[in-house]
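Visitor: here is the input, now give the coordinates:
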Amino acid sequence: MNLENKIVIVTGSGSGIGAATAKLFSAHEAITIVADINLDNAKKTVSEIVKQGGTATASKVDVTQYDEVEKLIRSTVQTHGKLDVMVNNAGIGGKQQLKTADHTHEDWHNVIAVNQTGVFYCMKTALQQMSKQGHGSIVNVASLAGLKASGNNLSYSASKFAVVGMTKSAALEYARKNIRINAVCPGFTHSALLNQLLASAPNMDEKLKRFIPMGRFGEADEIAEAICWLASENSKFITGQTITLDGGTSL
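Guide: Next up, the predicted model:
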């Protein structure tokens, strides 16, 4: 993958899929801005990248705050002169797994704010810059829950279906401007969100794996590979697409 000297922002990259993605971009000699609401976690990711000989900086951002997103992208462009790739990975799950009638207002508003509105803010601001410079690639991290029904998970599912829709709509709008927008849709993948789900009921690990033909959960590094490929010139005729990485679950 040709990513050398690309200027890349990865949100939610203090841990999990985001951290794995930031590290992989850096391994391919991109210059990576590790953005996370938890600055200590972001700095930890940067430290690991630098130890491996990569180039990265940490930035604190709350994607639910438009002014913070604007500041992140503005400072990136002021420092590096451009923004080649925006990876919108920051996301959360609801605190409780409940049916729709019992779904809490708190979970609805918090999850939608991060997973849907946060992606909109990042796309909006990144696209303004990419339109000015005449190129760019955006990769949104959606979910298998954004492609098929996910019970007891309304706000998360709604937000990820929205991410898929926003990806396709924006890709249609900006294809002639040399800007590509795609999404990845991971299935059950080792992460803080999966750990939260596994802790929600006894034997949840075994129950979930029954639905995965490959019989295992995904790894963050495997999702990162797809993200970096979509962001690279290796996929330059691909836009508006979702790549499902789920070990066959959707089958």
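
Visitor: only C-alpha atoms from now on, for both contacts and neighbour counts.
Guide: Will do.

Visitor: distance of the most centrally placed residue in the chain relative to residue 208?
Guide: Nearest to the centroid of the C-alpha atoms of the chain, with distances taken as Cα atoms, centre = their mean, sits residue 89, at 1.9 Å. Using Cα to Cα, to the nearest Å, residue 89 is found at 23 Å from residue 208.

Visitor: what do you get for residue 164?
Guide: 23 Å.

Visitor: which one's more surrounded, those two?
Guide: Neighbour count, other Cα atoms under 10 Å: between residue 164 and residue 208, residue 164 has more, with 23 against 16.

Visitor: in what helix or strand does the more buried one lie?
Guide: Element membership of residue 164 [criterion: DSSP states H and E] is helix 154-174.

Visitor: who's in contact with that helix?
Guide: 92-94, 99-100, 103, 107-108, 111-112, 115-116, 119-120, 140-143, 145-147, 149-150, 179-183, 239-242 (Cα atoms under 8 Å, 6 or more residues apart in numbering).

Visitor: immediately after it, which helix or strand?
Guide: Assigned by DSSP H and E, the successor of helix 154-174 is strand 179-186.

Visitor: what is the helix or strand just after that next one packed up against?
Guide: Sequence order places helix 192-198 as the next helix or strand after strand 179-186, per DSSP H and E. Secondary-structure packing of helix 192-198 (3 or more Cα pairs under 8 Å, 6 or more residues apart in numbering; DSSP states H and E): helix 204-209.

Visitor: and the angle from the next helix or strand after the helix it packs on to strand 179-186?
Guide: Next in sequence after helix 204-209, counting helices and strands by DSSP H and E, comes helix 220-231. Per axes from the mean of the first three to the mean of the last three Cα atoms, to 10 degrees, the angle that helix 220-231 makes with strand 179-186 is 160 degrees.

Visitor: quick check: buried residues in helix 220-231?
Guide: Buried residues in helix 220-231, defined by neighbour count with 16 or more other Cα atoms under 10 Å: 220-221, 223-224, 226-231.

Visitor: and that helix, what does it pack against?
Guide: helix 16-27, strand 136-141, strand 179-186.

Visitor: output the contacting helices and strands for the first one.
Guide: With contacts defined as 3+ Cα pairs under 8 Å, 6+ apart, helix 16-27 has these neighbours: strand 7-11, strand 31-36, helix 39-51, helix 220-231.

Visitor: could you do the second one as well?
Guide: For strand 136-141, the elements it packs on are strand 85-88, helix 118-133, helix 154-174, strand 179-186, helix 220-231, judged by 3+ Cα pairs under 8 Å, 6+ apart.

Visitor: one more to line up against the first:
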Amino acid sequence: MSFSIAGKTAIITGAANGVGLAIARHFANKGANVMLADIDEERLSQECDNADEDSQIRYYAGDLREKLTMANLLSATLDAFDRVDILVNGSRQMLPSDPLDCSDDTVMQLLNQNLMTAYRMSQLVARRMIKQAEKQDGDDGQLGAIVNLSSIAARRTHPDLLGYSVSCAALDQMTRSMAVALAPERIRVNAVAFGSVMSASLKDSLKTHKTYRSDIEDHTPLGRIAAPRELAEAVQFLSCDGAGFVTGQIITVDGGRTLLDPVAAPAH
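Guide: Model (predicted):
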């Protein structure tokens, strides 16, 4: 059983910073061909400029809420690497939304960013994976893997995260539905639902909110905040051939947070 992703080609969206960038770096370090995608061209360019000479890293900048951007991203990936084996839908957004005072625009913005972008990218890439199968006659292995980045907010009741929670819950159900739909094509679809990860944005929040760290750690059985590498390794597992019989699963990486699940505890 192989957990290697060396030589595979991965598209990773939301890769200019945070968790998406950590996954992109991890995949590159493990020998994958990586296409970074985000709207922040400056950050993407810097990342590629700073990459090791041996790394097979490219980037495509654009608004992934636009269908043309998605099509161009796939074309750029095929031009660079000739195929795509893995899609990591990491383009996501979190905005506060009070259930009693939340505009429709906020909820729709989060659904479009966190759900529909992943849905459309998955459709597009899955069609390409199926087309690639024409060159793999007689191969009964997997054709590809899609991993969605979700959140434990999908299962928690946090009063200030209505729109975000709903979009993540919808993403989880989309993951299950697409897993069943694409199973006959030998494409696996899974998600990683995570809690607090020590990203740059969380570090900034910890500086601003002095009790934030202790609140998170007190509500986490493992008593700490995850390193980005730990999330990246979970995504690698779901992407590799060693997880060839795993599909439609929402893998929780939260240090046990959802085992306790107090209503008002911070989710990130």
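
Visitor: superpose the two chains and report the TM-score.
Guide: Here the TM-score for the pair of chains, by TM-score structural alignment, normalised by the length of structure 1, is 0.92; 248 aligned residues with a Cα RMSD of 1.9 Å.

Visitor: how about the buried residues of helix 220-231 of structure 1 in a markdown table, adding distance to residue 80 of structure 1?
Guide: What follows is those, written out as a markdown table (distance: Cα to Cα, whole Å):
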| residue | distance to residue 80 of structure 1 |
| --- | --- |
| 220 | 28 |
| 221 | 27 |
| 223 | 27 |
| 224 | 23 |
| 226 | 25 |
| 227 | 22 |
| 228 | 20 |
| 229 | 22 |
| 230 | 22 |
| 231 | 18 |
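
Visitor: sorry, back to before: the helix holding residue 164 of structure 1 aligns to what range in structure 2?
Guide: Mapped onto structure 2 using TM-score structural alignment, helix 154-174 of structure 1 spans residues 162-182.

Visitor: mean deviation of the matching stretch from structure 1?
Guide: For stretch 162-182 of structure 2, the mean deviation from structure 1 after alignment is 0.7 Å (mean Cα distance after the TM-score superposition for structure 1).

Visitor: what lines up with residue 214 of structure 1 in structure 2?
Guide: In structure 2, residue 214 of structure 1 lands on residue 222 (TM-score structural alignment).

Visitor: do the same with residue 111 of structure 1
Guide: Checking TM-score structural alignment: residue 111 of structure 1 goes with residue 110.

Visitor: which ones are touching residue 115 of structure 1?
Guide: 90-92, 156, 159-160, 163.

Visitor: same check, this time on residue 62 of structure 2
Guide: 37-41, 69.

Visitor: same thing but 7 Å
Guide: By Cα atoms under 7 Å, 6 or more residues apart in numbering, the contact list for residue 62 of structure 2 reads 38-39, 69.

Visitor: can you lay out these as CSV showing distance to residue 79 of structure 2 and neighbour count?
Guide: Listed next are the contacts of residue 62 of structure 2 as CSV, based on distance: Cα to Cα, whole Å; neighbours: other Cα atoms under 10 Å:
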residue, distance to residue 79 of structure 2, neighbour count
38, 18, 25
39, 20, 19
69, 15, 17
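
Visitor: settle this for me: the residue nearest to the centre of structure 1 is touching residue 20, isn't it.
Guide: No: between residue 89 of structure 1 and residue 20 there is no contact under Cα atoms under 7 Å: 11.1 Å.

Visitor: and the gap between residue 123 of structure 2 and residue 23 of structure 2?
Guide: Taking Cα to Cα, one finds residue 123 of structure 2 at 22 Å from residue 23 of structure 2.

Visitor: quick one, which of those two is more surrounded?
Guide: Shown here are residue 123 of structure 2 and residue 23; by other Cα under 10 Å, residue 23 has more neighbours (29 against 12).

Visitor: that one maps to what in structure 1?
Guide: Using TM-score structural alignment, residue 23 of structure 2 sits opposite residue 21 in structure 1.

Visitor: how about the contacts made by the closest residue to its match other than its chain neighbours?
Guide: The shortest distance from residue 21 of structure 1 to any non-neighbouring residue, by Cα to Cα, 6 or more residues apart in numbering, is to residue 224 (4.5 Å). Each residue near residue 224 of structure 1 by Cα under 7 Å, 6+ apart is listed here: 17, 20-21, 24.

Visitor: residue 133 of structure 1 versus residue 224 of structure 1, what's the distance?
Guide: Taking Cα to Cα, one finds residue 224 of structure 1 at 26 Å from residue 133 of structure 1.

Visitor: re earlier: my read: the match of residue 214 of structure 1 touches residue 255, true?
Guide: Yes: counting by Cα under 7 Å, residue 222 of structure 2 touches residue 255, with 5.2 Å between them.

Visitor: more neighbours: the two, which one.
Guide: Ranked by neighbour count (other Cα under 10 Å), residue 222 of structure 2 and residue 255 place residue 255 first, with 19 against 13.

Visitor: checking my notes, the more buried one in a helix, right?
Guide: No: the assignment for residue 255 of structure 2, made by DSSP: H, G, I helix; E, B strand; the rest coil, is coil rather than a helix.

Visitor: need the counterpart of it in structure 1.
Guide: In structure 1, residue 255 of structure 2 lands on residue 247 (TM-score structural alignment).

Visitor: now that match, nearest residue through space, not along the chain?
Guide: According to Cα to Cα, 6+ apart, the nearest residue to residue 247 of structure 1 is residue 214 (5.2 Å).

Visitor: same deal with residue 23 of structure 1?
Guide: Going by Cα to Cα, 6+ apart, residue 23 of structure 1 has residue 49 as its nearest residue, at 5.8 Å.

Visitor: count residues in the vicinity of residue 174 of structure 1, would you?
Guide: When neighbours are counted by other Cα under 10 Å, residue 174 of structure 1 registers 19.

Visitor: ok, it to residue 10 of structure 1 distance?
Guide: The separation that residue 174 of structure 1 has from residue 10 of structure 1, given Cα to Cα, amounts to 21 Å.

Visitor: next: residue 71 of structure 1.
Guide: 15 Å.

Visitor: between those two, who's got more neighbours?
Guide: residue 10 (25 against 13).

Visitor: corresponding residue for the more buried one in structure 2?
Guide: Residue 10 of structure 1 maps onto residue 12 in structure 2, by TM-score structural alignment.

Visitor: now do the contacts for its match.
Guide: 20, 24, 35-37, 87-90.

Visitor: returning to that earlier point: a markdown table for the contacts of residue 115 of structure 1, including distance to residue 44 of structure 1 and neighbour count?
Guide: Listed next are the contacts of residue 115 of structure 1 as a markdown table, based on distance: Cα to Cα, whole Å; neighbours: other Cα under 10 Å:
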| residue | distance to residue 44 of structure 1 | neighbour count |
| --- | --- | --- |
| 90 | 17 | 26 |
| 91 | 19 | 23 |
| 92 | 20 | 17 |
| 156 | 27 | 26 |
| 159 | 28 | 26 |
| 160 | 28 | 26 |
| 163 | 28 | 25 |
